[in-house]
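[1] no FASTA, just this:
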């Protein structure tokens, strides 16, 4: 019998009602229950009060020395009693446990767990038990599970314990012996027992180490096996543009590609020329030149007789890309269209018709591109920018508008390579790790609000030298809840502070035409200081802007701050980022420190991940990042790397597909439907 097929109802003590409640936690089988791991442990091991710090939680063996005193306050009560542990006489206090009064008889042994207050010689008791009634918890580490509804900690502990008694011997080993030996892992049966019932913390850590590796290895095995089986199954468009044609376009660019850009360009063109579907993630720091790579790929698609689509998160960015692509493509007779929510009426109708007839070669747009009435004559390449802003479903809808078009996904939120592969599924990853030639590092400073006068002087000096500045704030209008600068007030005060300069205002509630006009004025240096909310965060490119000032910077996430900083430093002049913040929290202070320590996006991302954890970092619900049962993508990152290498080399061996040694793993893949070729996005 296989515990993955035995219903959880077979565990003694699980009623039909409780079974339904367990289903809500995703627990349907005995295996699900045994893999429902605790997220921490309560330490009920006995200690001496002499080694406990003030305010610490502790479990002690004590003797009752005095009569209990009960005080009532309406429905609430307070019970106190003198007890002795080691040589310490102290007062034990229980709240709302009046029913214990008759059991607290002088001379009786009692085990107490609670918070120790050394100054007052008292303990606030959270748990107590009498050894003469049979020890339940004390002396051990007790697992703490995520529970709710009618399922309590005590019931969960008892039920998991019962499942281990009934089915523990049936837990199969799934990892091959050589991997267990290589990492000195606990046998699976022993690890699952000890993760729920560790004798001590070292044993708990060893059990966790085993199950973390297994979980990450099995996840990577699914990806690698899917990849091996489907790499040659997903027929796509075979692009035919030759090297000479592409080289001619690259030579016409107004700058020379960096070595990193050339390497990435070759990787992408190789994928596009193969008859199979490309699925590639291009990640690079802010301003590393990803858009140029996208332009080369789109050029190759059009020169192969097809169309390309470029999906971006904001209208401002879409309009900017249309401008820059039109400039690059016009000499080659390639037409570029714009499709956003603001393109309506006749213009929209004409564009949709031209797309369907193939009269528009490249279309740039927001999520308006995935609406039902958008059809292409021959869509062969989809580029998505800042892909974490689009859900998995949005990306796949666009992909379905052609016959398995090649997909190039771009992100300026650089993340470690393996993490990128894990987060974004079955993708090849290209990384632009080099700054374009001539791109200068940006100097970053953190100042408190009381130094605002000096900041205004800095703005004035930069503008007098012919440069421009951004001033970013978190909110559009005043909010009673948040004491933060808002764009409209800030715009008014900056207009008064700089009567000789033109100050502009940009925020999300303006119409597309209003935003476009403000950005046009800023490009043309008719506006010298742009007060804006974060609508300028992604991709806006004004080479003459050298100063980025961010108000209440501690209210922004690290990757957002880094994106904003990347709006400057795009021209030949030295550029600066000034963070204005009085952070109250440690996290806020840490963010300011990271920003002033480094302007390397990969390092910023690594530290952001450590501060926030993967769920927030990727926006889990949108990006399809797996939520693991026990592994943590931040702290277990090194294990993830190892697991990926192990899975990839195993899948590459013929023995994996034939030898009986690996049949548990093949059985696992079968159960997960990977061998049926189910698509992993």
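    Received the coordinates, thanks. The shown structure was predicted, so the numbers you read here are calculated from the model rather than taken from an experiment. Numbering: from 1, shown residues only.

[2] please make it C-alpha for all contacts and neighbour counts, starting now.
    OK.

[3] residue boundaries of the helices in the stretch 351-500 of the chain?
    Assigned by DSSP state H, counting those that start in this stretch, the stretch 351-500 of the chain shows helices spanning 392-399, 417-423, 452-464, 487-497.

[4] out of those helices, deepest packed?
    helix 417-423 (a mean of 19; mean count of other Cα atoms under 10 Å).

[5] now it, how far from the centre of its chain.
    11 Å (Cα atoms, centre = their mean, to the nearest Å).

[6] ok, which of the helices of the stretch 351-500 of the chain comes nearest residue 69?
    helix 417-423 (58.2 Å; Cα to Cα).

[7] contacts for that closest one, please.
    Residues outside helix 417-423 that contact it (Cα atoms under 8 Å, 6 or more residues apart in numbering) are 220, 427-429, 618, 623-626, 633, 637, 640-641, 644.

[8] which residues does residue 342 contact?
    Contacts of residue 342 by Cα under 8 Å, 6+ apart are residue 512.

[9] so it is in which element?
    Taking DSSP states H and E as the definition, one finds residue 342 inside no helix or strand.

[10] do you know how far it is from residue 87?
    Residue 342 is 79 Å from residue 87, where distance means Cα to Cα, to the nearest Å.

[11] contacts only, for residue 613.
    Residue 613 neighbours (Cα under 8 Å, 6+ apart): 633-634.

[12] circling back to that earlier point, how about the contacts of helix 417-423 in CSV, adding secondary structure and neighbour count?
    Below are these laid out as CSV (DSSP: H, G, I helix; E, B strand; the rest coil; neighbours: other Cα atoms under 10 Å):
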residue, secondary structure, neighbour count
220, helix, 24
427, coil, 22
428, strand, 18
429, strand, 20
618, helix, 20
623, helix, 20
624, coil, 19
625, coil, 19
626, coil, 16
633, coil, 23
637, helix, 16
640, helix, 25
641, helix, 17
644, helix, 22
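
[13] and here's the other structure:
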């Protein structure tokens, strides 16, 4: 949108008076440009319907004539029920208004009325949401009306009127930003027309046309930002070209207690190549649960430390930080590499000593939670930042850690496999490395879906595994009993299993425990001092207990597919055959499809593909802070083909010398300047 629309305060729109600018600001709207960018998420259809064509429960608009006197019942001073008979196409319909007693005088016999509401087919009742009298100004009858996401005192009616007024006042300032060749290539409607039709379509087809145009623009501009950033920064010599001692790194890899897979070797070669370049590495390392991402990251950290720099590994939980610290200590002990740990529960005195050692360079690698990005954490010579389970951290958190060094290289890891094309497209500023192979000797986990009626058989299965010296996880969706949800909770299940297995030690782990308690429980489970561990999803990420061979998930239909796959990945880490039992009674089709997907395949990438189809990317990545772009109109799954096309178009444009110099691309240069691309800022 033209830059000047974003410089015009929204209070300049007629009708935006009093507290309305503040109320709009709560929606993120401060300028006229913001208001016109605030698109409706659906439309209400006020087309008058024939009652013969509607179904019970439909939201409908009908036109009829009032017959008889309205009846009013008051319940106290405020609540009321107003009923009136109207005749619609020779049918007598009872119209019902709740808490609209003031309308009684308007409902005169013989008056024409247009009513919108919920239809009750059996009783011929219409529960009225909106009423109109034909002939009045601003009638909605026969139109599509936008529905906006609103809050506070702002009403849909006011929002519609204000947006319409903004288009009347400022619509002529809306300028085209897409190159004409792309508008022509795809037969897109003009920008001014598209924005007007998104807010005020006369038909659903028009609304779809306008959406198609603006979705392409949104995705194209996002991809242009990514492609321009890559073009300007990929060969920028403001990073550190680490002088790696490759023979020493190769000796470290040969000394590992296992042989790397071909996939691990290839990914490691890509990372080591990047570390030696003078530009900042920004690489996403993704791989299925158990694919061996950690040892790849550890080797990269080893290489950087041997080149004279420090490394940082940021993880989402204290349990995971402790585990990584232990495994890195074990790997690096023969090489004299000092590994520190910084979490929220480190005592103040120990923390001060740790921070001093870190700043002096006495600590080579620091492992920690978000405590690493707090003030006062300074490095002597930070060369590589690794973030594990990167979708748990917002882009802001990652960039704070990055700024603690002189543009250190960044490796982000995720065990939530993202379909590669989506990863390349969404993380356009990152290079993507994927581990597809599992280490040799790992047996596929056998997965079963059962109903709650089979609980006795499941308990027998647990008893069998434990009697053979193995351990079991039992996962529940809630900590305590909930009145709203009829699902198993960890505290109740823990009590039930203690009763069912009096000879076994049954532990309990959940997110409300203190970090020290959680750590104590996990240590006991890791040491085989607990036979069964009842837990919420706090064990989902990274914890490694090779002796655990059975994962039981209560109310599995309550979890997303990728989360279930993460949970399943907690077992199958040792030499024995492992199993996953999903206890579920899914009531809807999505729940049934999730269970089928889990029993069909162990492939995390296939699971991720199905999860995206079932849930959409917002749920898939968990939060708005996933690092994925938060689009106004575009949907990462539904509009994926458009995203790919926009990426190709942006890359093609950026490769032409003409793009960087021709005045015809002025609006795109303006957009890139607003996004600070020309200031060499990192996209984080």
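    Looks like it came in fine. Please read all numbers here as calculations on a predicted model, not as lab measurements.

[14] distance to residue 299 of structure 1 added to the helices of the stretch 351-500 of structure 1, as JSON lines?
    Listed next are the helices of the stretch 351-500 of structure 1 as JSON lines, based on distance: least, Cα to Cα, whole Å:
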{"stretch": "helix 392-399", "distance to residue 299 of structure 1": "19"}
{"stretch": "helix 417-423", "distance to residue 299 of structure 1": "26"}
{"stretch": "helix 452-464", "distance to residue 299 of structure 1": "38"}
{"stretch": "helix 487-497", "distance to residue 299 of structure 1": "40"}
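
[15] out of those, which comes closest to residue 212 of structure 1?
    Closest among the helices of the stretch 351-500 of structure 1, using Cα to Cα: helix 417-423, at 14.8 Å.

[16] now the closest one on structure 2. Mean distance?
    After superposition onto structure 2, helix 417-423 of structure 1 sits on average 5.1 Å from its aligned residues (mean Cα distance after the TM-score superposition for structure 1).

[17] for residue 485 of structure 1, state which of the contacts of helix 417-423 of structure 1 is nearest.
    residue 618 (27.7 Å).

[18] residue in structure 2 matching the closest one?
    Using TM-score structural alignment as the criterion, residue 618 of structure 1 maps onto residue 621 of structure 2.

[19] skipping adjacent residues, who's closest to that match in space?
    residue 391 (6.4 Å; Cα to Cα, 6 or more residues apart in numbering).

[20] now the contacts of helix 417-423 of structure 1 in TSV, with distance to residue 355 of structure 1?
    As requested, the contacts of helix 417-423 of structure 1 are exported to TSV (distance: Cα to Cα, whole Å):
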residue	distance to residue 355 of structure 1
220	40
427	28
428	29
429	30
618	33
623	29
624	31
625	34
626	36
633	42
637	44
640	43
641	43
644	42
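
[21] tell me the one of the residues you listed nearest residue 484 of structure 1?
    Comparing these against residue 484 of structure 1 with Cα to Cα places residue 618 closest, at 26.2 Å.

[22] which ones are touching the closest one?
    Counting by Cα under 8 Å, 6+ apart, residue 618 of structure 1 touches 388, 423, 625.

[23] okay, the residue nearest to the last one when sequence neighbours are not counted and residue 618 of structure 1: tell me how far apart.
    It refers to residue 625 of structure 1. Leaving aside its sequence neighbours, residue 625 of structure 1 sits nearest to residue 423 (Cα to Cα, 6+ apart; 4.7 Å). According to Cα to Cα, residue 423 of structure 1 and residue 618 of structure 1 sit 8 Å apart.

[24] do the same with residue 374 of structure 1
    29 Å.

[25] and residue 97 of structure 1, by the same measure?
    Computed as Cα to Cα, the residue 97 of structure 1 to residue 618 of structure 1 distance reads 45 Å.

[26] how about residue 645 of structure 1?
    Separation of residue 645 of structure 1 from residue 618 of structure 1 (Cα to Cα): 23 Å.

[27] ok, now residue 535 of structure 1?
    From residue 535 of structure 1 to residue 618 of structure 1 the distance is 20 Å (Cα to Cα).

[28] what of residue 670 of structure 1?
    29 Å.

[29] which residues touch the top strand by length along structure 2?
    Ranked by residue count, the top strand of structure 2 under DSSP state E comes out as strand 59-75. With contacts defined as Cα under 8 Å, 6+ apart, strand 59-75 of structure 2 is touched by 46-51, 54, 80-89, 101, 104, 107-119.

[30] repeat for stretch 189-207 of structure 2
    Contacts to stretch 189-207 of structure 2, defined as Cα under 8 Å, 6+ apart, come from residues 36, 39-40, 143-146, 163-164, 167, 171-172, 174-177, 183, 209-211, 213-214.
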